[in-house]
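Asks: give me a 3D structure for the following:
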Amino acid sequence: MPNMLKTPQGRQIAYHHTTGQGPTIVFLGGFKSDMGGTKAVHLEAWAQAQGRAFLRFDYSGHGESSEAFTDGAIGDWFADARAALDMVKGPLVLVGSSMGGWISLLCARAMPERIAGLVTIAAAPDFTEDSMWASFDASQRDALLRDGQIALPSEYGDPYIITRRLIEDGRDQLVLRSPLDLPFPVRFLQGTADLDVDVSVALRLMDHVTGDDVRLTLVKGADHRFSDLDCLDMITAAVTQVLDRAAD
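Replies: Down below sits the predicted model:
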């Protein structure tokens, strides 16, 4: 059973925290994903074997946390992440997958003094604007504004219900429209066969950020899940490299 954290907004956030040597490695999951996914659980097992502190959690409306998914937006999930990070002491290495990449960038911008390093996997910054809203046709935009939500098909199960609030709140959380300095070791991982986050997003992110130790690795043939054994090994290798650089 997970532990539960109450956020300042009153939401109940489910989490698993392993104590160990720092910095604490924190996994931030994707849109409609949860902390029981392959990457989060693999990384936790690896951290435990290394004797390292580790934290994984569910945003509100995800997994075992409170609230309905359709009630949430990027700003809410960012606030949930901040509450989870505030719960642990000391420096942090953030590992953000897909939307978690966006959330981790928001955290890094808001609290750079606590971030020892950052790893992203198919990071999807600003996706509500650049991927969703930009791809909607006139009838979809009209329906969203009129009805407050639309349904989008998903290859991962039930359709995604996209709310007007998700789109409008996302515009207040954009990270690619203003300077974004990442003054710590950063590793971006991206598959070339990713149908959800195009390689161009990773290249744009790489070009946009500033920092003295930022690298992008493109993995030919890897898809959005980035969860086969080779990809999982790449994630732990990237985290190891970031930890080593942070310790120098």
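
Asks: please make it C-alpha for all contacts and neighbour counts, starting now.
Replies: Noted.

Asks: find the residue at the geometric middle of the protein.
Replies: Per CA atoms, centre = their mean, the C-alpha nearest to the average position across the chain is that of residue 100, at 0.6 Å.

Asks: isn't that one up against residue 28?
Replies: Yes. Counting by CA atoms under 8 Å, residue 100 touches residue 28, with 4.7 Å between them.

Asks: let me see the ranges of the helices in the chain.
Replies: Secondary structure of the chain (DSSP state H): helices located at 38-50, 74-87, 99-110, 127, 138-147, 164-170, 199-208, 229-247.

Asks: what comes up buried for the longest one?
Replies: Read that as helix 229-247. 231-232, 234-236, 238-239, 241-243, 246 (16 or more other CA atoms under 10 Å).

Asks: okay but residue 217 is in contact with residue 190, surely?
Replies: Yes. The pair residue 217 / residue 190 is scored as a contact, 6.3 Å apart, by CA under 8 Å.

Asks: which one of these two has more residues nearby?
Replies: Using other CA atoms under 10 Å as the criterion, residue 217 and residue 190 rank with residue 190 on top: 29 against 14.

Asks: from residue 68, how far off is the more buried one?
Replies: 30 Å (CA to CA, to the nearest Å).

Asks: sequence B follows; please return its structure for comparison with A:
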Amino acid sequence: MNHPIPDAVLDFIDVGEGPSARRIAARRRAAQESSQGPGLVWLGGFKSDMQGSKAVALDEWARDHGRAVVRFDYSGHGESGGDFVDGTIGRWLEESVAVFERFCDGPQILIGSSMGGWMALLLAREIKKRQKKLQAKASLAGLVLIAPAPDFTEELMWKNFPAAVKKEIETKGVWLRPSNYGDGLPYPITRNLIEEGRNHLLLGSAIDLGCPVRILQGAQDPDVPWQHAFALTHRLPADDVVLTMIQDGDHRLSRPQDIARILAAVAEIG
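Replies: Reported below is the predicted structural model:
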């Protein structure tokens, strides 16, 4: 007899100590016993949350295929605690590592959208480092990166900001950037975000992850130009890296045909 498939479980974990402690919300779905494929980990974008259309589509695909899946919100995003204004790449990476270590078992595919693409690359590097040191219970099966934005705080923000904006960030510590997404409200770009981001830049040297990488990029993306994805492929070893350019695709890549491509890339790995 068929048992009904349970909903994804909402869980919380605490990350950080003292004043930097925050509670991180995660939704996870266990693999069904018959399932063979790697688990999936969703890493969302800047100012996005785990209830976005791509994350939900991935969860539904995992449910239909009996695969384990974890998605979560960074601090200051969605259902997690903490303030967005306190966020940095390092802080969100610490949360990503904590979620991975707590909820993931066996081979995993990291699926990162926009800033989540940067997070996936950083998390993959962390996983590799830790595996050398100890027998970690989870490993890396591959990456699927959607309009990935590694180094965006430097390459796509700071280097493109007009002098007046840079001055405001340097003197006031924050600039309110107008937004075309979500609720349309401006959001804070802090000096801390920019400066701390420099500790995590990847595009200056080779990124050797030892696993397949699939990149999907819209040619009409106004936020992460396709040249950025191209620069990333040059930093990855050539053995199993595929860049798919979607000629009429935008930054979100959330249309049904885009989501179908993302799910096909996930299915291809492992």
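
Asks: TM-score for this pair?
Replies: Once superposed, chain against chain, the TM-score is 0.95 (TM-score structural alignment, normalised by the length of the first structure); 243 aligned residues with a CA RMSD of 1.2 Å.

Asks: can I get the buried residues of helix 229-247 of the first structure in a markdown table including distance to residue 136 of the first structure?
Replies: Formatted as a markdown table, those follow (distance: CA to CA, whole Å):
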| residue | distance to residue 136 of the first structure |
| --- | --- |
| 231 | 32 |
| 232 | 33 |
| 234 | 34 |
| 235 | 33 |
| 236 | 36 |
| 238 | 35 |
| 239 | 36 |
| 241 | 40 |
| 242 | 38 |
| 243 | 41 |
| 246 | 42 |
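
Asks: next up, the contacts around the corresponding residue of the first structure for residue 168 of the second structure.
Replies: In the first structure, the residue paired with residue 168 of the second structure according to TM-score structural alignment is residue 143. Taking CA atoms under 8 Å, 6 or more residues apart in numbering, we find residue 143 of the first structure in contact with 149-150.

Asks: cutoff 7 Å now
Replies: By CA atoms under 7 Å, 6 or more residues apart in numbering, residue 143 of the first structure lies in contact with residue 150.

Asks: before we move on, what about residue 54 of the second structure?
Replies: 254, 259 are the contacts of residue 54 of the second structure under CA under 7 Å, 6+ apart.

Asks: nearest residue to the corresponding residue of the second structure for residue 56 of the first structure in space, please, no chain neighbours.
Replies: Here residue 56 of the first structure is matched to residue 71 in the second structure, going by TM-score structural alignment. The spatially closest residue to residue 71 of the second structure, leaving aside those adjacent along the chain, is residue 42, at 4.7 Å (CA to CA, 6 or more residues apart in numbering).

Asks: ok, the one you found to residue 225 of the second structure distance?
Replies: 22 Å.

Asks: and these two? Which one has more around it.
Replies: Comparing residue 42 of the second structure with residue 225 by other CA under 10 Å, the one with more neighbours is residue 42, at 26 against 19.

Asks: circling back: how far away is the residue nearest to the centre of the first structure from residue 179 of the first structure?
Replies: Relative to residue 179 of the first structure, and taking CA to CA, residue 100 of the first structure is found at 20 Å.

Asks: and if you look at residue 63 of the first structure?
Replies: For residue 63 of the first structure, the distance to residue 179 of the first structure - CA to CA - is 33 Å.
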